Structures are given as structure tokens and as C-alpha cells.
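[1] predicted coordinates and the sequence they were generated for:
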Amino acid sequence: MATSLEQLKATKLLDKTIGVMLGLIIVFTILSNWDVFFFAGPAAKVLTVLSVLALVPSVKGSRRVFVVVAFALVVYAFVFYSAPWTVISEGLARASFIVAFFCALATLRHVAGISDKITRAAVFLASQPPGRRYSALTLGVQAFAPMLNYGAISVLGGMSRASSDREPDPEIRKIRIRRMLQAVHRGFAASLCWSPLGFAMVISTSIVDGAEINHIILPALVSSAILIGVGWTMDQIFKPTIPAGHHATPLSATLPTTARDLLPVLWLIILIAIPVIVLDLVAGLSAAMSVLLIIPLLSAGWLLVGAPPKERGHHFALHACEFGFIELPSFRNEIVLLSMAGFIGSTAGTMLAPIVAASGLDLAALPVWLLLILPILLIPLGGQLGMNPILFVSLFGPLLPSAAELGISPTAIVLSITAGWALSGVTSPFTASVMLVARLGDVTPATVSWRWNGLYTATCAVALAVWLMFWA
């Protein structure tokens, strides 16, 4: 605690201001769901702009490019549109929601990161024997991903790397690290197909008219099962043989764990799911907005319950300040990238729609099967060019014909988009998931994308396309 207090005292005023603004964006985005808080939506947009401007000087050059492109779109709107604020406002609404959603999820990641129970669950999964290690990790990360997002790769991947590093034989250690990281990475990608806390589901359902998460979850779990099944099958088929004269040392947990250590993770999922369903049925809030409301409250409750009774106030205040003033501003690169990707995609997509219509290109004239397969192919392809899935989907998603025009369910379109998003998560060298796995595996992002996952991605693309044809 002394270190935390010292860090708080040394925190710059700018970081504290940014933390407060980001926290208020969450609050105003939630309040914007009710007409009585008419000021909330505009306030969230203004704070998003101010937060990005405050963060820009300290982010990577590649993130600044997104800000420059966003500014160029604003200028273009003012020059060529009679009502530029209409276009810009839609883009800012998307950006402010993305910032709010990211920061809200970060509260849960902060609390989970300091929980011994979450650590024990991760250790249990990472220390499974060879016969069920891949399955344990690729299925286990499904439970961690909704809570921790990319942090699930850091936690389970880090535990996997730590347990593998205790193997004295370098050849076996190299094989073990690769297989365990592949299991975590592919399992995380599979979670993007169904997780209501992931951007893939949230963004997809927001741009596809008529899409509802409660109708999508079950078929989305089938998509996830396909990714998991293909990964497990390929792991078994292409499992490296141990060279002659080499003997693997059984993994041992750094602390004694049992299957019961997974219960806290399962309880967390239940505590998130039930209020989301209730708010949807009672208050009519969308699943995304319900999550935005519930996650910070759940995180706060977890902090209070996990502290000694006499220290709860101090414990909560310390971690709240630590999260708001230190941790949130540290996500500067992610916040700028995600918010600008959402703004650019939404704004440019709105601008492109009339241009595409005027060109005579009628996407509705294409075969339905082709339109459903295109996202599975194009989103990963865009990832090879450095296009963030949020940017790609926000940009091209609105150009797709409506489900009613195609005569199919909105669910089919969402399944297609989330499938392509998931495949981009294992093939794009520019995504956070690939870069995290590459860092943990001491290899390049290109190695993870193409050598580790190239054949896997191609196989999954075919399997998912067949599944979508069946569903549609």
C-alpha cells in the first residue's frame, strides 16, 4: 500500500484529469439512455474529444495517424456537407461508447488482477497434464476472456510460460511453450464469437439492424466450438514428436490447486449474466449498455467484499484512485486507437454509403452465400494491412444490405462478422492478441500469425463458411 500511495502522490495532474474525464465518460454514456439526462450524450462526446487530445502527445506515432485521419474527415465533412455535425456526431457517439465500454471493462480487469482466486484458477489450468492441457487452456480462457479481455492472454499465457520455463530441456520447453500459447490464443479468438463483453459482439450488433445478443449467443457458441474443435484437432494431428534422448518433465503447479478453484470465475460470469438479462427484460436496456452499467458496480462490490471489514473504505478508495489516476491513463495507446477507429469507421462509412449507392454497385444483388463469406475473408485480410477490426467493421459494416433485403436473419450477418473478427485476432500481426502471444513466445508477430496460425485460419474459414451456409 505504501508503494501505491507514493505512486498516487507522484501522479501528474494531467493524468489525474484524464482519469476523471474517462470515468465521467462512463457515467454520461450510461445516463444518455434516458431522455431526462439530455445533456449526457453531448457531454460524453466533448469529454471523449478532450481526453483524446490530452493523450495524443504521449501515444505512439501509429496512433497519431488515426487522429490525423479523424481530423481530416472532420474537415471534409465541414467542406462538403451541409449538415456536418450530423455525420460527426454519429462518429463521436461511437467513439465515446467505445471509450466508456473499454474503461468499464478495465475496472473488472483491475480487480481480477489483484485477486488470489483468479490467480489460482489460472494456475490450475496451466498445470494440467499433457492429455488435457490444450483443452483446459483453450476452454478455460473462454471464462477469463469476458472479464479480462486481452488480459486473459496475459494471465493464462503468462502462467503457461512460467510453468513451461521450469522444463530444463530446451527443445521440449520450446514445443511446450508454443502449444500452450496456441491453446490460449485460439481459445481467446473463439471467445470473440460469443462474448457479450467483447467489442466483436458489441460493435457487430450495433451496426446490424434487428440484431439482439440474446438471439445470437447460442449459434455464436457453435462458431466458437468450431474454432476450438479445429484447434484441438490440429494440435493432435501436428503434435511435435519428442526427439530421441529427450524426456519431458511433468508440469507442477506453483501452488496446490484443484478444480474447485474455477468456481469463483464461474460465479463471476453468473453475476454478470443475470443482471444483464434482467435489465434487458425489465428496463429494455441493450446488453451492451447493461454491461456498461453492471461491470463497474460489480467491480466496486468485489473490491469491498475482498477487503478486511475494518479497511474496506481505505482499500476501496486506494484502488479507485490507483485505477483512475494511474491505470486508466496508462491505456493511452489503446484508448486513442479504439476511439479513433470507431470514429473513423462510423464517419467514413456514413460518407461512403451515398457514394456506393451513386456508383450503381448493388451489394444486395450478390448471392447471399457470398455476402456472408466476405466478412470472414475481408476482415482478416484488412488485418494484414493494419486495419483494426473495429475500424474495418465500422467502415464497411453499414454498407452491407440489411438482413430483410437479403431475406435472412440478422443473426447470420453478426455471426459472419464476428467469425471474421475472430480469425483476424489470430492472423493480423498488428492486433494486441498476436503481439502479446509473440512477446510471451519470444517470436515475431509474423511467426505467430502465419507460421503458427496460417493453416489453422484457412481451415477455420472454410468450416465457419459451411456453418454459416447451414445456419442461413
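    Cool, got the structure.
[2] going by C-alpha atoms from here, please, whenever you check contacts or count neighbours.
    Will do.
[3] which strands and helices sit next to whichever strand or helix holds Leu181?
    Here Leu181 sits within helix 170-191, counting by DSSP states H and E. Contact here means 3 or more CA pairs under 8 Å, 6 or more residues apart in numbering; DSSP states H and E; on that basis helix 170-191 packs against helix 130-148, helix 158-164, helix 213-237, helix 410-427, helix 432-441.
[4] what sits up against the second one?
    Residues external to helix 158-164 that are found in contact with it (CA atoms under 8 Å, 6 or more residues apart in numbering): 122-123, 126-127, 173, 176-177, 180-181, 251-254, 440-441.
[5] surely Trp450 and Thr427 touch.
    Yes - the pair Trp450 and Thr427 passes the contact test of CA atoms under 8 Å, sitting 6.5 Å apart.
[6] could you check the angle the helix or strand containing Ile203 makes with helix 410-427?
    Element membership of Ile203 [criterion: DSSP H and E] is helix 199-207. Interaxial angle, helix 199-207 versus helix 410-427 (axes from the mean of the first three to the mean of the last three CA atoms, to 10 degrees): 150 degrees.
[7] centre of the chain versus helix 199-207, how much separation?
    Using CA atoms, centre = their mean, to the nearest Å, the mean C-alpha position of helix 199-207 is found 11 Å from that of the whole chain.
[8] identify the residue nearest Gln384 in space, chain neighbours excluded?
    Residue nearest to Gln384 in three dimensions, not counting chain neighbours: Ser428, with 5.1 Å by CA to CA, 6 or more residues apart in numbering.
[9] could you measure from that neighbour over to Leu197?
    21 Å (CA to CA, to the nearest Å).
[10] okay, these two: which has more neighbours?
    The neighbour count for Ser428 versus Leu197, taken as other CA atoms under 10 Å, is higher for Ser428 (28 against 24).
[11] picking that back up, show the buried residues in the contacts of helix 158-164.
    By the neighbour-count criterion of 16 or more other CA atoms under 10 Å, the contacts of helix 158-164 include these buried positions: 122-123, 126-127, 173, 176-177, 180-181, 251-253, 440-441.
[12] need the contact list for the residue sitting nearest the centre point of the chain.
    With distances taken as CA atoms, centre = their mean, Gly198 lies nearest the centre of the chain, 4.4 Å away. Gly198 makes contacts with 146, 149, 192, as judged by CA under 8 Å, 6+ apart.
[13] looking at those residues, which is nearest Gln7?
    Asn149 (25.6 Å; CA to CA).
[14] that older thread, isn't the residue nearest to Gln384 up against Ile379?
    No - contact criterion CA under 8 Å: Ser428 and Ile379 do not qualify, at 9.6 Å.
[15] okay, one more to line up with it:
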Amino acid sequence: MRRLAATLALLCVVAGAIAQPLGGGPWAGLAAAAAMALYLLLEGWGCRRNGRIILALAVVATAATLIWHPEPLSLLARAGTAAAAIIGLFTALGFLREAAESSVLVQECGQLLVRQPPGRRYLALTLGSHVISLVLNFGVLPLLGTMVVKGNTLDAAGGDARIVAIRAQRMLSAMLRGFAVMTVWSPLSVSFAVTVAVVPGLAWQTLLPVQIVLSVLLLLLGLALDRRAFPPRAQPLAPPLAPAAVGPQDWRPAWAMAALVAAVVAGSVLVAELSGVRLVNGAMMVVPPAALIWLWVQQRHMGAVLAGLWRKLLVSLPGFRDEVAMLGGAMFVGTIATGFLSAERIGAVVEGLGLPPLLLVILLAWAVMALAQIGVSQIVTTTLLGGALIHVVPPLVLASALMGAWALSACSTPVGAAVLTVARIGAVPVRVVAHDWNSRYVLTGAMVLAAWLAVLNGGLSLFG
């Protein structure tokens, strides 16, 4: 009974988050927030340590608001509605993950990527992880990671344990970076939803193409650093990870996956334009039907699709407790913090430093990355600091800084879900993944991000 109630509660969060911009207004947002609170009452007790900490902070923030804020109910309603919107997007994406995890197409793509020859394996894995993560999100890491570990055996490396370790580092780093860079631009990502909500006056039609360019730069940076660290001539020859297929490789699964991802993103854009809502709301409306169509293509029987999906949701949605606690709780706490520390106050303090605006936004991006290292969620820092510089730099520059910093920190924070997942798959300490494998990429990426922001700001000043 509890599992059924929790599942229905999360589905109500999605419904309320979709209904709010379509005419449901504040009441739909409040209903979504109430449904999220009910879910956490049912499942929050089962969260792991980080989730419990965020929930405890949310309780403290609620108490502080009731005691000290002059308009407590208004602030709590705003924070709850913002948190529910993020969880609505995350839950909607869960439908797509259910379809992807049972898809032969996804498995074929994974096998194709892992079996590439050494010269193009990094590029194939980072691009493949980038594309598949659009539909699988975190699910791409265990999917490709499991294939990497299974294929990366001592026999496949010609008995050389050093080659096994190098291959693991290169392939797992490639897929981690590909996943993380997805958050730079994807309208299906939490970072996109949070940033568009936090930075006022920001049109997603302008943000999307700019961020795609930044994502290409960061992906190419990863490739360049991999080639520099592991030049082909420095590695002894070894057998491939898996026996090569007879004849040319069949790339049809990769093209089919790319087409599917493009259809979901294009559908989200189209619905957002036709409905006059934000892109993240368009994504919430498109993803569940897209998942049903994908499942129908796999099974060709809608009754079986609906029954099977319902059984899966009864298991998976209650299992989202940690994500709901951490994502929703962080958004709630960050929004509450803005009620006490307004963007105007923070902006006045920042301006008092007397630093050039461009330097301020670069330092802000680096601060997001640094605070993530000690466990401060990017949702909190983006929500709290995002509006502080809005009157100092163009919204597009600010949003690009925040989303770029979010992606880079996802590769390096030792308490982040992505790094923890890769470390568990690779059977190495978390700090090996965060620091030994990715510190150079993240530090160089921070320099690239700073240069990108300078070019973007200069271009807007010149042509704006």
C-alpha cells in the first residue's frame, strides 16, 4: 500500500508541474508540492545519509522561515513549488529510462561503442555516453560501465595488468565526461531547468545553441587531453576488447539512437513553442508519451505496454527516494535561502568588491565548482547565487557560466552521484576518479570556461 501511495504521489507531482504553466496556476504548483511532501513522508525514512542530511536541512529551513521570515507561507509555497517542478522533470524522465533499459537498441549501441578500436574508443564512448545520457540520464553510467568492465579483462589486454588499468581509466573517464557535458546544454537535464528558472529574462531559444557550442568545446578538450596523456605510440599492442565482427561494423543502432534522441528534443521544443511554456515543461509533456511509443515499438501491444510500465513504476518510483530528497531538498533549501539573502543584497556585496563584471562571473562559476567539492549541491549554489549578478552581466553569460561549472564539477566532486557510480563500477576509490583521473580535465576545463565567457561577453557587448 505504501509503495502504491508513493507511486501515485510522484505521478501527481508530474501532473501538477505540467498543469501549472498550462492554466493551473499557483494551485497546481501547490498540489504538486503537497504530493512531493507526501512522497517524502512515505519514503524519506529510507534515504541514505546524504538524502537524510538534505531533508534535515529542509526541515531546519522550514522552521527558520516560520519563525523569522515576515511572509513565511508565501516563501514556503514558492520553495515547494520550485522543488516540485524539478522533481516533476526528473520523474517524467524516469518513464524514458524505463523504456531505454528494456531496449535492445540501447544494448546494441553500448556494445558497438565498447568494441571500437583504441584509436577511436575514447571518442566513441564519450559521444555515445553523451547521446544515450539524454534518455537514460545516470542510467548510462552503469549501462556502459558494466560493458567496459566485462570487456576489459586480463586476457583481452594480453596478460598486461597495466593495460587493463589504463583502459579502465580511459573508457570510464570518457563516459563520465560525456555524461557530465550533457548537462551543459540538454533541455532534459536538471541543470537546464534550474538555470532557466533562476536567471530571469533568459530565452531558452538563445541559450540552447550557445550551450551546444560550449559542450562541443568541452568534449573536444576531453579528447585532446586523453590523446596527450595516452599517445598511441606509447602503448604496446594488445588484442581488442572483443572479437571484431566480420566485415564493416554496423552503425545503424547508433544512428537510430541519435534519431530517437533528436525526436524527443525536437518534440519538446515544438510543444513548448506551441503551448507557450518553458522548454522544461515541454519536455515533461513529451517524455512520457515518447516512452510509451518506444515501449510499444518494442512490444507491439499497448495493453502489455501499459501493464508492464505500471509494474515497473511501482518499483522504480518509490526507489527514487534519494534523488527526490537530494534534488528536491536542495532546490527547496536554495529557494528558502534566497528569501533571506535576496539577490539584491548579494549583488550589492559582490559589487562592493570592485571587481570587473566578467571576472565576477568567472569567480562565481569557479565558486560553484569549489563548493561542490565539499558537498554543497550545485542546485543550492545556482539558486542562491544565480540572481546576484543578473544586473551586472548579461543573463546569457551568467547562465552559461553556471551550467558550465555544473558540468565540470559533476566530474570532480567526490560526493557526486556520477563520480560515486563510476568509482563503484571501476572498483577504485572515489578520489581516484575525482582527482587522479579528472582533475586535469576539470582544471583545464575551468580555464576554457573562463575564456569562453570572455568571448561570449565580448560578442554580446559588440553585437548587442
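    Here it is on my side, so go on. It should be emphasised that the depicted structure is a prediction, and the values quoted were computed from it without experimental measurement.
[16] test my guess that Val324 of structure 2 contacts Ile86.
    No - Val324 of structure 2 lies out of contact with Ile86 (CA under 8 Å); the separation is 9.0 Å.
[17] Gly360 of structure 1: neighbouring residues, count only.
    Counted with other CA under 10 Å, Gly360 of structure 1 comes out at 8.
[18] which element is it on?
    Counting by DSSP H and E, Gly360 of structure 1 is found in no helix or strand.
[19] kindly report the same for the one 10 residues further on.
    Take DSSP H and E as the rule and Leu370 of structure 1 turns out to sit in helix 368-384.
[20] how about the counterpart of Phe316 of structure 1 in structure 2, nearest residue that isn't a chain neighbour?
    Counting by TM-score structural alignment, Phe316 of structure 1 lines up with Leu306 in structure 2. What sits nearest to Leu306 of structure 2 in space, not counting adjacent residues and going by CA to CA, 6+ apart, is Leu292, at 7.8 Å.
[21] same question, Leu225 of structure 2
    With CA to CA, 6+ apart as the criterion, Leu225 of structure 2 has its nearest non-adjacent residue at 7.1 Å, and that residue is Tyr441.
[22] which secondary structure state is assigned to the counterpart of that neighbour in structure 1?
    Matched to structure 1 by TM-score structural alignment, Tyr441 of structure 2 sits across from Tyr456. Here Tyr456 of structure 1 is recorded as helix under DSSP: H, G, I helix; E, B strand; the rest coil.
[23] could you check how far Tyr456 of structure 1 is from His185 of structure 1?
    Applying CA to CA to Tyr456 of structure 1 and His185 of structure 1 gives a distance of 12 Å.
[24] these two - which one has more neighbours?
    His185 (27 against 22).
[25] hmm, Thr427 and that one touching each other?
    No - between His185 of structure 1 and Thr427 there is no contact under CA under 8 Å: 10.7 Å.
[26] now list whatever residues contact both of these two.
    Taking CA under 8 Å, 6+ apart as the contact rule, the neighbours common to His185 of structure 1 and Thr427 are Val434.
[27] Val324 and Ile86 of structure 2: which is more packed in?
    Val324 (29 against 26).
[28] identify the residue spatially nearest to that one, adjacent ones excluded.
    Ile87 (6.3 Å).
[29] thinking again about what came up before, can you give me the distance of the equivalent of the residue nearest to Leu306 of structure 2 over in structure 1 to Ala106 of structure 1?
    Matched across to structure 1, Leu292 of structure 2 falls on Ala300, judged by TM-score structural alignment. According to CA to CA, Ala300 of structure 1 stands 12 Å off from Ala106 of structure 1.
[30] what does Ala259 of structure 1 give?
    27 Å.
[31] helices of the stretch 251-400 of structure 2, start to end?
    For the stretch 251-400 of structure 2, applying DSSP state H, counting those that start in this stretch gives helices covering 252-275, 279-299, 302-316, 321-323, 329-340, 343-352, 357-373, 378-385, 395-410.
[32] what about the aligned partner of Ile362 of structure 2 in structure 1, neighbour count?
    Matched to structure 1 by TM-score structural alignment, Ile362 of structure 2 sits across from Ile373. For Ile373 of structure 1, the neighbour count with other CA under 10 Å is 22.
[33] confirm for me that Ile373 of structure 1 is in contact with Val466.
    No - Ile373 of structure 1 is not in contact with Val466 according to CA under 8 Å; the separation is 9.3 Å.
[34] what's near enough to touch Phe396 of structure 1?
    Taking CA under 8 Å, 6+ apart, one finds 345, 349 in contact with Phe396 of structure 1.
[35] before we move on, back to that, what residues does the helix holding Leu370 of structure 1 touch?
    Taking CA under 8 Å, 6+ apart as the rule, helix 368-384 of structure 1 contacts 363, 388-389, 392-393, 406, 412-413, 416-417, 419-421, 423-425, 427-431, 461, 465, 468-469.
[36] drop anything exposed from those residues.
    For the contacts of helix 368-384 of structure 1, buried by 16+ other CA under 10 Å: 388-389, 392-393, 406, 412-413, 416-417, 419-421, 423-425, 427-431, 461, 465, 468.
[37] follow-up on the earlier one: give the equivalent position in structure 2 for the residue nearest to Gln384 of structure 1.
    Ser428 of structure 1 maps onto Thr413 in structure 2, by TM-score structural alignment.
[38] so whichever residue in structure 2 pairs up with Glu167 of structure 1 is in which element?
    Superposed on structure 2 with TM-score structural alignment, Glu167 of structure 1 falls opposite Ala156. Assigned by DSSP H and E, Ala156 of structure 2 falls within no helix or strand.
[39] does Ala156 of structure 2 touch Leu241 like I think?
    Yes - shown here, Ala156 of structure 2 and Leu241 form a contact pair, counting by CA under 8 Å, at 5.4 Å.
[40] and Val297 of structure 2, how far is that from Leu93 of structure 2?
    Counting by CA to CA - Val297 of structure 2 and Leu93 of structure 2 are separated by 18 Å.
[41] same check, this time on Ala168 of structure 2
    29 Å.
[42] before we move on, what about Ala283 of structure 2?
    Ala283 of structure 2 is 9 Å from Leu93 of structure 2, by CA to CA.
[43] looking at these two, which has the bigger crowd around it?
    Ala283 (26 against 23).
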